[in-house]
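Asks: have a look at this fold, sequence not included:
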């Protein structure tokens, strides 16, 4: 999955979604909604904005709207509860404040709130939307009373520009050079490299390669172009370079790619290593 803006379309009027994942892995993404992550079991690395954290059972992370974030479970039995909801639900509670850190170590009953929210969303009894929103508001009242907060600051132009750059890369099939990206961000090359890696978990060149291969996978599955045509269309300078990068990032050659292969089932562990045999994230609830 390339870094991108996610758009949530809720199937109810509450503006809330809840689900539980096993072995959660994803690449950088963002959305206009809030996201509350709670570790039921295991250990997971979460990267939220420029904050990196390792969470264990009973710990949580709150992701503010428009914040680029991603995560990698450290074991296949790691289970993560997720509640995604409209910021409007807690806007009055926050009162212009933000949590000083996205990491939440204290026990605020987040696990119990998730269970209530999930049960209400599934059961859909009368006034379930009100029950769900009230539960989330009550939870955040407890959180802001005991967790450090600070005044909400206006978003920096750099963070907003990074999201635009990622959109540009995705929309233009990675047809952008490092120098062009630096100019787009109005940053010096050395600082841009550090900033990009800190916020996406990989180097700029690695992200471009991943994007190119992701696009190649989609074109191969359509079956309308030859492998050579796809390699050139996706920006590779030679079929040899294309084949090498494709095999590294998917575990397959272009001609052996399974028809149902999906890049979202695989993940980059770091800038230099990739595990094509990693089991996909499973939505278990």
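Replies: Alright, I've got the coordinates. None of the values given here were measured: they were computed from a predicted structure. Residues are numbered from 1 along each chain as shown.

Asks: every contact and neighbour count from this point should use C-alpha atoms.
Replies: Noted.

Asks: now do the SS call for residue 101.
Replies: coil (DSSP: H, G, I helix; E, B strand; the rest coil).

Asks: which residues does it contact?
Replies: 148, 149 (Cα atoms under 8 Å, 6 or more residues apart in numbering).

Asks: can you check the one 3 residues further on too?
Replies: Neighbouring residues of residue 104 by Cα under 8 Å, 6+ apart: 59, 60, 61, 62, 147.

Asks: run through the strands of this protein in chain order.
Replies: 4-5, 16-22, 25-30, 34-41, 43-48, 51-56, 60-63, 69-73, 79-85, 97-99, 103-104, 149-151, 282-283 (DSSP state E).

Asks: ok, back up a step: if any of the contacts of residue 104 are buried, put those into a ChimeraX selection.
Replies: Those of the contacts of residue 104 that count as buried under 16 or more other Cα atoms under 10 Å are selected in ChimeraX with:
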select :59,60,61,62,147
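
Asks: for residue 71, state which of the contacts of residue 104 is nearest.
Replies: Nearest to residue 71, judged by Cα to Cα, of the contacts of residue 104 is residue 61 at 11.0 Å.

Asks: you'd agree the closest one is up against residue 36?
Replies: Yes - here residue 61 reaches residue 36: they are 5.9 Å apart, a contact under Cα atoms under 8 Å.

Asks: identify the residues contacting the residue of the chain most remote from its centre.
Replies: Distance from the centre of the chain peaks at residue 126, with 33.2 Å (Cα atoms, centre = their mean). The contact partners of residue 126, by Cα under 8 Å, 6+ apart, come to none.

Asks: roughly how far does it sit from residue 132?
Replies: 12 Å (Cα to Cα, to the nearest Å).

Asks: below is an additional structure, to be compared with the one above:
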């Protein structure tokens, strides 16, 4: 995947239509507004000056609130884009750059980060044959800058009680997706009525309960399809799908193709 940079404005009424995970890295910097970001099962409150690092395969969804308009810059790039850095610095140091999903850039250093982003936007317009190299260099500079910002850890954000409970519920679902867990069971674990839990889970995470559970299961199934040659029906059962037909329909809805086609597209037989 090539390097892509885009600037987007969202209203607080915007809702991401589909759940979201992908095989590339995504960085987004919030210039204005406020949003909540769920990554896998953890909630982050994002404010202007925060930059989020989302690794390949991580389920995430953004919900906006309070501000009429939110502006963000998104940088997307494939794993291969980091190959030269891995060769020079080693895999461990390169992956260490992504150790924290949310980074609060100190107020006095935000201008530096924003200048790097503007330079990447300028080169993305295709100034000349050197633009690709310049964009890559600016990206490396930004990643190293962000890594150094992480050394000064900010105070952890204390979530409201109800939202902390929802985060705990998401974590439980995330780790128990293979079981036949129900909405009622999870609601009881966090001492909420099923109806209230259902509404609150959607409001806080952006996901419906069943949608979140299905996406966790499909993500795991997709990984097994790519990394093993096990029968599809066996994978479906292991990932919590009791019905093979339902698994196929759910997989196609989320990934766009049937499980067997997905496996062949990736060269797995």
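Replies: The structure has been received and is ready for your questions. The structure displayed is predicted, hence computed values, not measured ones.

Asks: TM-score for the pair, please.
Replies: Once superposed, the chains reach a TM-score of 0.51 (TM-score structural alignment, normalised by the length of the second structure), with 164 aligned residues with a Cα RMSD of 3.7 Å.

Asks: redo the strands of the first structure as CSV? Include distance to residue 114 of the first structure.
Replies: Formatted as CSV, those follow (distance: least, Cα to Cα, whole Å):
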stretch, distance to residue 114 of the first structure
strand 4-5, 24
strand 16-22, 7
strand 25-30, 20
strand 34-41, 9
strand 43-48, 18
strand 51-56, 17
strand 60-63, 12
strand 69-73, 19
strand 79-85, 7
strand 97-99, 20
strand 103-104, 15
strand 149-151, 23
strand 282-283, 15
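
Asks: among the ones you listed, which comes closest to residue 218 of the first structure?
Replies: Nearest to residue 218 of the first structure among those is strand 4-5 (16.5 Å), distances taken as Cα to Cα.

Asks: which other helices and strands contact the closest one?
Replies: strand 25-30, helix 157-171 (3 or more Cα pairs under 8 Å, 6 or more residues apart in numbering; DSSP states H and E).

Asks: pull up the aligned stretch in the second structure for it.
Replies: With TM-score structural alignment applied, strand 4-5 of the first structure matches no range in the second structure.

Asks: got it, and stretch 220-230 of the first structure?
Replies: Counting by TM-score structural alignment, stretch 220-230 of the first structure has no counterpart in the second structure.

Asks: what's the end-to-end length of that stretch?
Replies: So stretch 220-230 of the first structure: terminal residues 7 Å apart, Cα to Cα.

Asks: skipping adjacent residues, who's closest to residue 73 of the first structure in space?
Replies: Spatial nearest neighbour of residue 73 of the first structure, excluding adjacent residues (Cα to Cα, 6 or more residues apart in numbering): residue 44 at 4.1 Å.

Asks: got the contact list for the one you found?
Replies: By Cα under 8 Å, 6+ apart, the residues touching residue 44 of the first structure are 54, 55, 56, 71, 72, 73, 74, 75, 78.

Asks: let me know the closest of the contacts of residue 104 of the first structure to residue 248 of the first structure.
Replies: Among the contacts of residue 104 of the first structure, and counting by Cα to Cα, the member closest to residue 248 of the first structure is residue 61, at 32.1 Å.

Asks: the closest one: what's it in contact with?
Replies: 36, 37, 38, 102, 103, 104.

Asks: the closest residue to residue 228 of the first structure other than its chain neighbours: how many residues sit nearby?
Replies: Of all residues not flanking residue 228 of the first structure in the chain, residue 239 sits nearest, at 6.1 Å (Cα to Cα, 6+ apart). Neighbours of residue 239 of the first structure under the rule other Cα atoms under 10 Å: 15.

Asks: any idea how far residue 239 of the first structure lies from residue 169 of the first structure?
Replies: From residue 239 of the first structure across to residue 169 of the first structure, the span is 22 Å (Cα to Cα).

Asks: show me what residue 9 of the second structure aligns to in the first structure.
Replies: Looks like residue 9 of the second structure aligns to residue 22 there (TM-score structural alignment).

Asks: cool, and residue 48 of the second structure?
Replies: By TM-score structural alignment, residue 48 of the second structure lines up with residue 57.

Asks: and residue 179 of the second structure, by the same measure?
Replies: Under the alignment (TM-score structural alignment), residue 179 of the second structure maps onto residue 187 of the first structure.

Asks: what's the separation between residue 143 of the second structure and residue 135 of the second structure?
Replies: As judged by Cα to Cα, residue 143 of the second structure and residue 135 of the second structure stand 12 Å apart.

Asks: so which of these two has more stuff around it?
Replies: Counted by other Cα under 10 Å, residue 143 of the second structure and residue 135 do not tie: residue 135 has more neighbours, with 22 against 18.

Asks: quick check: closest non-adjacent residue to the more buried one.
Replies: Residue nearest to residue 135 of the second structure in three dimensions, not counting chain neighbours: residue 120, with 5.3 Å by Cα to Cα, 6+ apart.

Asks: right, and residue 238 of the second structure touches residue 178 too?
Replies: Yes - Residue 238 of the second structure is in contact with residue 178 according to Cα under 8 Å; the separation is 6.2 Å.
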